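> After the sequence you'll find the predicted model.
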Amino acid sequence: MHKKRVVIGFIGTQLDSGKGAGRWEKWRPTVSLVQHEDMVVHRMELLYTPAHHELAHQVRTDIAIASPETTVRLVPMAIADPWDFGEVYAKLFDWTQAYRFDTEREEYWTHITTGTHVAQICLFLLVESRRIPGVLAQTSPPKRQQMGDPGSYALIDLDLSRYDVIAQRFGAEQRDAVDFLKSGIATRNARFNALIDEVERVAVRSRAPILFTGPTGAGKSHLARRMYELKKARHQVEGEFVEVNCATLHGDGAASTLFGHKKGAFTGAAADRAGLLRTAHKGVLFLDEIGELGLDEQAMLLKAVEEKRFYPMGSDREVASDFELIAGTNRDLRTEVAAGRFREDLYARINLWSYQLPGLAQRPEDIEPNLDHLLARTGAELGRTVRLSAEARTAYLRYAQSPEALWSGNFRDLSASATRLATLADSGRIGLPLVEAEIARLQWLWQPARDARDGLSGARAADAIDLRALLGEEAVDAMDLFDQLQLAAVLRVCRQARTLSDAGRQLFQASRAQRTVVNDADRLRKYLGRFGLDWDSAIRAER
């Protein structure tokens, strides 16, 4: 399908002017664009200031005579000072935001021969930043002026890598994009800020897959959606943002959900289904928890990523989908590859741009700006302003930034905490008593995780492994804490192992290599015997 050609440009208040029959004997840049026999302009967006309304209508009439197949849209722009860079850029920027570009059906030429030098610079920047998709067009008069000669034209396809100096001079847009990815939150963590800076550059320059690794709630899904919205604003994607949590996909439903199926492909397939990969055509597909996909689905996904084509279930005909992939996982896919649970070739394909998102506990300096952002957002939803008192803020941050605050749910925990504070605040004021109650709630929430983190230390460890039930109160009290902890750790390995020999191999995996006679089971049996235990008594609480 041939795309329709659309030209965007300012009217030339001097070069395009002229009245009477003599105007056809002079070279007029805007009119000349439609006079080339080997090129058709289907539509022209002709920008002009209200002061040149009459000239704009004259040019439109002349274009209709020279090229009846060209539609001209007159676009008035109320620019008071055409030499004011800030005013001209703002007007053009607003117009590009409102204009509905259709890059699938149309190609865009931005004509920079006419208009003030300021207007030409602004148009250049908007094309360079992809606010206006397409190429620049420069027209030139004929070497010898003669009636009907349209002169020549040249197209300039901006290669961003050749204009790094200009890009640096106008770095404000990049800073705005980074701020957008961070939702306007003034994050302070240097590692996270550096990560977002690079993600912004990759988002606007690359269509390759991107992999986000990090704990649940670290913001992988949120960042993926913001990347899509940034690409959408730059006209780099036209389709939808499609998100799927791979942990919810099982059996035939997994392949059907992703790749679609033909009617009758399996029991329950009562009708054709397109699948989410096709829904994401020309857009972005975010596969959260990609490590949960089965090996068969991984193989199908690899083909779809590499070739942009795949077979729906039960179909012998390929379908196409040109999507961009962002993947997320809370697993270490390197380990999954080594264990044979994740395909090495797929990992290599999605690992070109790989980023480890730190959890909230690793970004304590970012808790305060994120808390303020969440309180403001929740307050807006509740229809009131919500603020922490000075002493309440100090108390909350003292706990929130301490090692005692685990933030095991990351931003989900912080969002829930902010919601509770904002909802319970009388007259929108969060005082110290409310914060103290919230801290107590968080401590209760994280107690099981804290116990696991601390390794069930001290007497609690002994109690949790039931040493007193196994050995008796007097025997445990007579043991050193070191022996209690060591025995508890050994018993935990025993209760997770299949056999005595299996437990021995795990416990003595290093020292066994130094022995000429290896009998791990006998070594473990003798260790347990020191405390009056055998294999059956060591594991009976579990089996």
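Cool, the structure landed.
> For the rest of this, base every contact and every neighbour count on C-alpha atoms.
Noted.
> Would you confirm that Trp27 contacts Thr139?
No - with contacts counted by C-alpha atoms under 8 Å, Trp27 stays clear of Thr139, the gap being 10.4 Å.
> helix or strand for Arg191, which one?
Following DSSP states H and E, one finds Arg191 within helix 190-205.
> And that helix, what does it pack against?
helix 172-181, helix 220-233 (3 or more C-alpha pairs under 8 Å, 6 or more residues apart in numbering; DSSP states H and E).
> Can you pull up the most central residue in the protein?
Note on the chain: the residue nearest the mean C-alpha position is Ala224, at 1.8 Å, using C-alpha atoms, centre = their mean.
> Now do the same contact list for that one.
Contact analysis of Ala224 by C-alpha atoms under 8 Å, 6 or more residues apart in numbering lists 286, 326.
> take the one below as the second:
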Amino acid sequence: MKKRVAVSLLGTKLDFYGKRVDRWQKWRPNVSLCSQQDLKIDQLHLMHDNRSVWLANQIRDDIGTISPETNVELHTLNFHDPWDFEEVYAKLFDWCKQQDFNTDQCDYVFHITTGTHVVQICSYLLTESRHFPGKLIQSSPDSRNPIKSVGQVQLIDLDLSRYDQLANRFDIEHQEGSQFLKAGIATKNEPFNRLINQIEKVAIRSPEPILLTGPTGAGKSQLASRIYQLKKMRGTVEGALVSVNCATLKGENAMAALFGHTKGAFTGALAARDGFLKTANNGVLFLDEIGELGLEEQAMLLHAIENKTFHPVGSDQTVTSHFQLIAGTNRDLQQQIRTGEFREDLLARINLWTYSLPALKDRREDIPANLDFELERFTRKNGKRVQFSKEARTEFLRFAQSPHALWRGNFRDLTAAITRLCTLADASRIAVEDVREEITRLASHWQQDVPADQHIVTQFLPPETAQSLDDFDQQQLSYVLQVCRQHQSLAAAGRVLFNVSRLQKSSSNDSSRLQKYLAKFGLKWSDIHA
């Protein structure tokens, strides 16, 4: 059977009752710890300072009286300031490192009833990190026990996996955080769900910059706002969320808007102004489209992130601001570094936590849930509930989840579509005719976004296939298709397309060459002239 070894600090007040005989009628933490019938302490390491040697010896003698099987070892440990966290933790840490813990033969407990609150916190941290390989134990008076000096004790095991209820509560809290970041939308896309789960952890645990990338309309601004709200609910920030679209910051005004300015710093500066960085003190600064910032602003921003200080325009006074940065961009910042438009050192500083939000077309399985979210949002905003008929919803989703729906504007396109459908619906019911009209509108809108020379490509290839082509292939195939449309036979189109190389061959077969070229894209001559 393993021995039980306890570590405790002498309670200079709670353990002290002098030499009076009635001290045995009083509750004393360390004496109580060794008085338990159901908890035998084989060895007690009792720490004390130089001023409490007499009291430490008295407690050791009293423990020897009521529990002669307990071997009490005294250790001198002096704290210059027992409320200094750094000092207390360092000395307890060093003490633990000096011990030869034998967990095969001994069970260890750390008594946390005595000492300052700082000592108790450090004891917890050392036990939780396994530098002290045991459990915590707490003693307290027990009014139900006729022997007042015995009191009661409680073991605390920091292995949360042994506490199903607590573990479940942590799981629920984590799920609630992730659902909050997704606005309660039950998404099914696994890569996106994994991404949100990690962002939830980072949002709560880290004050470092977060970089959100992805196409326009993928939800970067909304996610940044929800990250802030989650941090606010969990008490990790106190200040405000300051959202800035860097694309609107141009020229001289950019520096002043970000870092503030003094009165008279430039023409039109009639009064001093705090910039966005100062306003975000103790809060979150969201810089959307950070790739639009000029190089000078980028340099000052890097200094502000690293040092939490900056100088307003026209001032030599240092301003301090402790903010967490969330940056958003739809640009390729690495490409901007190569072209000299973005600072490499700034990107290195802000991409510790980088998350790329997928486009809506890459999350088609999440469209039904987002459709319901948009309907509910329309209801809250307009005070009018509108629903799809069963047939209309089926038809809309069939199109929305098909390759023909390009969703170039991502969630902005979806929001606009639902807003139009709800507004035009009669009797608060979206009908099949409404859906078909909206599908035509969306298809026409996306077709207008395609360059004119690519229109013919999208007529013959699925949208996703057309989008996957390099610009070279797009241009070449577009020209080939235009020539094919202008001729009635493969041979005639081939003579135009291969007008030089065919003359260099002893036997030209223009039809076969053109057939093979079209087949590379899954096309046949009959498809073009259908």
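Good, I have the coordinates. Quick caveat, the model's predicted, so the values are computed rather than measured.
> which residues in the second structure does the following helix or strand past the helix holding Arg191 of the first structure match up with?
Going down the chain from helix 190-205 of the first structure, the next helix or strand is strand 210-213, by DSSP H and E. Against the second structure, the aligned range for strand 210-213 of the first structure is residues 210-213 (TM-score structural alignment).
> what about that stretch, how far off from the first structure?
Average distance, stretch 210-213 of the second structure versus aligned residues of the first structure after superposition (mean C-alpha distance after the TM-score superposition for the first structure): 0.4 Å.
> returning to what we had before: TSV for the helices and strands packed on helix 190-205 of the first structure, including distance to Ile326 of the first structure?
Formatted as TSV, these follow (distance: least, C-alpha to C-alpha, whole Å):
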stretch	distance to Ile326 of the first structure
helix 172-181	15
helix 220-233	7
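> Please indicate which of those helices has the most neighbours on average?
Of all those, helix 220-233 carries the top mean neighbour count, a mean of 20, counting by mean count of other C-alpha atoms under 10 Å.
> Residues in contact with the helix ranked longest in the first structure: which ones?
Using DSSP state H to define each element, the first structure has its longest helix at helix 432-453. The contact list for helix 432-453 of the first structure (C-alpha under 8 Å, 6+ apart) reads 389, 391-392, 395-396, 399, 405-408, 417, 420-421, 424-425.
> Run a quick neighbour tally on Ala66 of the first structure.
Per other C-alpha atoms under 10 Å, the neighbour tally for Ala66 of the first structure reads 17.
> His235 of the first structure now?
The number of residues packed near His235 of the first structure is 18, by other C-alpha under 10 Å.
> ok, Asp252 of the first structure - contacts?
Phe266.
> which position in the second structure aligns with it?
Using TM-score structural alignment, the partner of Asp252 of the first structure in the second structure is Glu252.
> ok, back up a step: now tell me what touches the match of strand 210-213 of the first structure from outside.
Contacts to stretch 210-213 of the second structure, defined as C-alpha under 8 Å, 6+ apart, come from residues 220, 325-331, 350-357.
> Derive a ChimeraX selection command for the buried subset of those residues.
Those of the contacts of stretch 210-213 of the second structure that count as buried under 16 or more other C-alpha atoms under 10 Å are selected in ChimeraX with:
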select :220,325,326,327,328,329,330,331,350,353,354,355,356,357
